[in-house]
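K.L.:
Fold the following.
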Amino acid sequence: MSTSMSNSTAVPTVSSASTPIVLTIAGSDSGGGAGIQADIKAISATGGYACSVITAITAQNTLGVSAIFPIPLKHVEKQLDAVFTDLNIIAVKVGMLADAEIIKIVAAKIKQYQPAFLVIDPVMVATSGDLLLQASAINTLKSELLPLADIITPNLPEGAALIGSEVPNNEGSMEAMISGLRQLGAKTVLLKGGHLEKDENSNDLLIFPDNVHHLTAKRINTRNTHGTGCTLSSAIASYLAQGYDLLQAVQLAKQYISQAIAHADELDIGQGHGPVNHFFNGHADVS
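P.N.:
Next up is the predicted model:
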């Protein structure tokens, strides 16, 4: 099934008087374009309330990452307990987890507090192609955390790393990954096709247990795409927290990130790959 992003008219299937609180568990980006900073911007821009647990502090700008300082495990745990015991967290987005021990703590706390929705952006592969997680940590991610997820959002290198395949170079080889990705245990998988840069459109596969939705949006020619994965996954979590069903949440998030990329060149940030424009419209209405 193919779905265009230009005509989404989704409305929430669940209404709630409570504030849609979304927790992001990820690393901090000092340049403000990705990580915790992008997550908070995306959640806020799409109508949610963002809280955070920081797993690592990066020294980072639009030109790259120069240092990473993992937060001590005990403090990650204390942050998780602090927010979960006080705030009515409806959805959780998980991004950068530095090592296997942090993955185990996050998985244990998700099981303990049982938020309604869990969105995992498996940040595993740098833009350079280098793996950001050791093999043991990838195995822990696959065994402990991914099976808890309502949706995981790998890009093509991350999806390939998760199932041990070659990185796809066309839509046919993307579709060949479907069976392997289903076996990871998450309820759904959004396989993002943004790395197929020769394609006119940016095509993603939303993989359910018994069907696949093809989501397409016009590819936008800009170098300012820093933080797109963080932004998309956070927007999905935000829309889930507001009562949209999973397909609607993904459709709206895809529409939101497409607009944020389309307006990215209106910003003048740094000398390298700048961020998307999270507040392109000034408020949460992306219709």
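
K.L.:
Please count neighbours and contacts with C-alpha atoms only from this point.
P.N.:
Will do.

K.L.:
Please enumerate the helices of the stretch 1-150 of the chain.
P.N.:
35-45, 73-84, 100-113, 135-140 (DSSP state H, counting those that start in this stretch).

K.L.:
To E266, which of the ones you listed lies closest?
P.N.:
Comparing the helices of the stretch 1-150 of the chain by their distance to E266 (C-alpha to C-alpha), the top pick is helix 35-45, with 16.6 Å.

K.L.:
Quick one: residues in contact with the closest one.
P.N.:
The contact list for helix 35-45 (C-alpha atoms under 8 Å, 6 or more residues apart in numbering) reads 22, 24-29, 32, 49-52, 54, 95-96, 227, 230-232, 234-235, 237-238, 278-279, 282-284.

K.L.:
Can you flag the buried ones in those?
P.N.:
Buried members of the contacts of helix 35-45, scored by 16 or more other C-alpha atoms under 10 Å, are 22, 24-29, 32, 49-52, 54, 95-96, 227, 230-232, 234-235, 237-238, 278-279, 284.

K.L.:
Please work out which of the helices of the stretch 1-150 of the chain is packed deepest.
P.N.:
helix 35-45 (a mean of 27; mean count of other C-alpha atoms under 10 Å).

K.L.:
how far does that one sit from the chain's center?
P.N.:
Put simply, helix 35-45 sits 11 Å off its chain's centre (C-alpha atoms, centre = their mean, to the nearest Å).

K.L.:
circling back: would you list the helices of the stretch 1-150 of the chain in a markdown table and tack on distance to G193?
P.N.:
Below are those laid out as a markdown table (distance: least, C-alpha to C-alpha, whole Å):
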| stretch | distance to G193 |
| --- | --- |
| helix 35-45 | 20 |
| helix 73-84 | 32 |
| helix 100-113 | 26 |
| helix 135-140 | 21 |
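
K.L.:
just so I know, which of these lies nearest E200?
P.N.:
In terms of C-alpha to C-alpha, the element of the helices of the stretch 1-150 of the chain nearest to E200 is helix 35-45, at 25.5 Å.

K.L.:
Now the second one, please; I'll put the structures next to each other:
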Amino acid sequence: MSAPPVVLTVAGTDSGGAAGVAADLAAFGHLGCHGACVVTAVTAQDTVGVRAVHPVPIAVVDDQIGAVLDDLPVAVVKTGMLGTPTVVALVADRLCHLPLVVDPVLSATSGAVLAGRSVVDAYVERLLPRAWVATPNHEEARVLAGRDGPPAALAARLADVGCAIVLTGGPEWQPGRREEATCTDWVCLPGGRAEPLRHRAVPTTADHGSGCTFASALAALLAAGRGPSSHQGSGGTPGDLTVDVLRSASRAAAAYVADQLITSSTWDLGRGRGPIAHISRHHQEETA
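P.N.:
I've put the predicted structure just below:
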């Protein structure tokens, strides 16, 4: 059997196991990839909120990157919580030769702020211009763009920074028809026009970690064959992605997240917004 694609996450931990590195590695494995990790920060958090954030020293982050790159053929890198402008710059410099899927984590599900203005500026000036694709939600897109506006306009503005954008949208409920709710994501390539991607919404509050899981699933799907194979493990630019490829991978990632949310919607875990399920489809089928 040939080795699976390797996807590297550069992100923080979540002591509650819902988001961050835990979500990333689970999604990679479920979608047929081997996951490697670089930890940027250790957080003390649960489903209610973030109690403390402990950044990993920059030299140790750099050592982790070196250890992975020296040993494994990384196909795609997914970034999550980077925490400081120094780490953002390090990732941009050390990993720009690889396809980067950037989840610009600026706050936690609970609302806790995880990135200040200097981190936002580093994303816009250093990392996004070197990334393949970024996956902000509407609020993150507003902060990164420095303005408010409809999601399609924000996606197009951010794409002009230099990378493709998948701006993820939340549930859109119809009065009296909750079971038919949808989400609309907006996909845009640099210099292009944002296109809507509509998919089902899952009515649940057990969704902590869903943003991390979507970006991780997108990275894994691109690494495993939904993206330009000629560039796996050897760099690539946003120009290597077509709208069709990005649309296909985004739809598949959204479907994966919806399946995980359907599972977690039956759970009663935690005192706040519960964790998205990290159980594989195979295990779900065996225990059904």
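
K.L.:
where's whatever residue of structure 1 lines up with A206 of structure 2, which helix or strand?
P.N.:
Using TM-score structural alignment, the partner of A206 of structure 2 in structure 1 is N224. Of the helices and strands defined by DSSP states H and E, none includes N224 of structure 1.

K.L.:
Not counting its neighbours along the chain, what's nearest N224 of structure 1?
P.N.:
G274 (4.2 Å; C-alpha to C-alpha, 6 or more residues apart in numbering).

K.L.:
Let me see the contact set for the one you found.
P.N.:
With contacts defined as C-alpha under 8 Å, 6+ apart, G274 of structure 1 is in contact with G33, T62, R223, N224, T225, H226, A264, D268.

K.L.:
most neighbours, which of the residues you listed?
P.N.:
G33 (29 neighbours; other C-alpha atoms under 10 Å).

K.L.:
What is the aligned counterpart of that one in structure 2?
P.N.:
Match for G33 of structure 1 (TM-score structural alignment): A18.

K.L.:
now do K93 of structure 1
P.N.:
So, by TM-score structural alignment, K93 of structure 1 is matched to K78.

K.L.:
now L191 of structure 1
P.N.:
Using TM-score structural alignment, L191 of structure 1 lines up with L167 in structure 2.

K.L.:
Tell me which other helices or strands the host helix or strand of that match touches.
P.N.:
Counting by DSSP H and E, the element that carries L167 of structure 2 is strand 164-167. Packing partners of strand 164-167 of structure 2 (3 or more C-alpha pairs under 8 Å, 6 or more residues apart in numbering; DSSP states H and E): strand 133-134, helix 151-159, strand 182-188.

K.L.:
Please work out which of those is packed deepest.
P.N.:
Compared across those, strand 133-134 shows the largest average neighbour count, a mean of 28 (mean count of other C-alpha under 10 Å).

K.L.:
mean shift of that strand relative to structure 1?
P.N.:
Superposing on structure 1 and averaging over aligned pairs (mean C-alpha distance after the TM-score superposition for structure 1), strand 133-134 of structure 2 comes out at 0.4 Å.

K.L.:
what's that strand aligned against in structure 1?
P.N.:
Using TM-score structural alignment, strand 133-134 of structure 2 pairs with 151-152 in structure 1.

K.L.:
now that stretch: how far from the chain's centre is it?
P.N.:
Relative to the centre of its chain, stretch 151-152 of structure 1 is centred 8 Å away, using C-alpha atoms, centre = their mean.

K.L.:
okay, the angle between the longest helix that structure 2 contains and helix 20-30?
P.N.:
Ranked by residue count under DSSP state H, the longest helix found in structure 2 is helix 243-264. Here helix 243-264 of structure 2 runs at an angle of 110 degrees relative to helix 20-30 (axes from the mean of the first three to the mean of the last three C-alpha atoms, to 10 degrees).

K.L.:
which strands and helices sit next to helix 243-264 of structure 2?
P.N.:
The contact analysis (3+ C-alpha pairs under 8 Å, 6+ apart) places helix 243-264 of structure 2 against strand 182-188, strand 195-200, helix 210-221.

K.L.:
Tell me which other helices or strands the longest one touches.
P.N.:
When you say that, I think you mean helix 210-221 of structure 2. helix 20-30, strand 74-79, strand 100-102, helix 243-264.

K.L.:
what's the mean gap between the third one and the aligned bit of structure 1?
P.N.:
Put plainly, it is strand 100-102 of structure 2. Relative to structure 1, strand 100-102 of structure 2 is 0.5 Å off (mean C-alpha distance after the TM-score superposition for structure 1).
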